Every structure is written in C-alpha cells, then in structure tokens.
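Peer 1: need coordinates for the following:
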Amino acid sequence: MRRNWRQPDWPNFRWNSDARAALESSFLQQSGVVIGVAKHLGDDDRINIIPM
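Peer 2: Next up is the predicted model:
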C-alpha cells in the first residue's frame, strides 16, 4: 500500500461510501464483541491480556 502523498490523486481524496460503510459496520460489531468479552473477565485475566 502506498503512502497517501504518493497516490496519483493526492490530495484530492475519493472513496466508495458503500464499501467504507460495510467495513465500518464490521469493525463496530467486532469491537463490541471484544468490549463485551473484556467486561466479563476477572481482574487477573484482564491484566494478562490488555497491555498497559
């Protein structure tokens, strides 16, 4: 993947809203699962998996 400033249309960005919406929806759903799991972990387990 090229850096933003190396794209031929820099700085005139374009994106596909439908494709982005699908990716955003997937991300939000998966992050909700992670948050739900983390809330049910005990303190010892949470300390072991979440870097501080």
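Peer 1: contacts and neighbour counts: CA atoms only from here.
Peer 2: Noted.
Peer 1: longest helix in this structure, by residue count?
Peer 2: helix 17-39 (DSSP state H).
Peer 1: one more sequence to fold, the one below, so I can look at both together:
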Amino acid sequence: MSEEARTLAEQFGGVWGEHPEVPVSDWAYEVRNEDTRVGYWDYVLGRLED
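Peer 2: Prediction:
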C-alpha cells in the first residue's frame, strides 16, 4: 500500500473502512472482472485522481 493510500485509509476507518465516494463494491467488481489488481485504498487514490 502506498503512503498516500495508508493516510487515506486512516482517515476513513483503516484497512476495513470505506471511502464515501468509492464503494468497496465498485473495487470488488473490478477485481472480479480482472480490471484491477491493486488494493482497495490504492484503487481509491486512482479513482479520486481521475
């Protein structure tokens, strides 16, 4: 996990938390479809940067 992702996770409940704008279900869907291999918080960072 990148340092930025770690900081974000700490702000929103830790590794089991969820960002209010990026549901875990969105990330899980992309993992199931092999559209991403990154962890949830790194995925959140990517989505927020788009």
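Peer 1: got a TM-score for the two of them?
Peer 2: Laid over one another, the chains give 0.29 as their TM-score (TM-score structural alignment, normalised by the length of structure 2), with 28 aligned residues with a C-alpha RMSD of 3.8 Å.
Peer 1: circling back: show me which positions of the helix or strand following the longest helix of structure 1 end up buried.
Peer 2: Using DSSP states H and E, the helix or strand that follows helix 17-39 of structure 1 in sequence is helix 43-49. For helix 43-49 of structure 1, a neighbour-count test (16 or more other C-alpha atoms under 10 Å) marks nothing as buried.
Peer 1: helices and strands around the helix or strand containing residue 43 of structure 2, which ones?
Peer 2: Per DSSP H and E: residue 43 of structure 2 is located in helix 40-49. Where contact means 3 or more C-alpha pairs under 8 Å, 6 or more residues apart in numbering; DSSP states H and E, helix 40-49 of structure 2 is packed against helix 3-11, helix 24-32.
Peer 1: ok, residues contacting the longest helix of structure 1?
Peer 2: residue 46 (C-alpha atoms under 8 Å, 6 or more residues apart in numbering).
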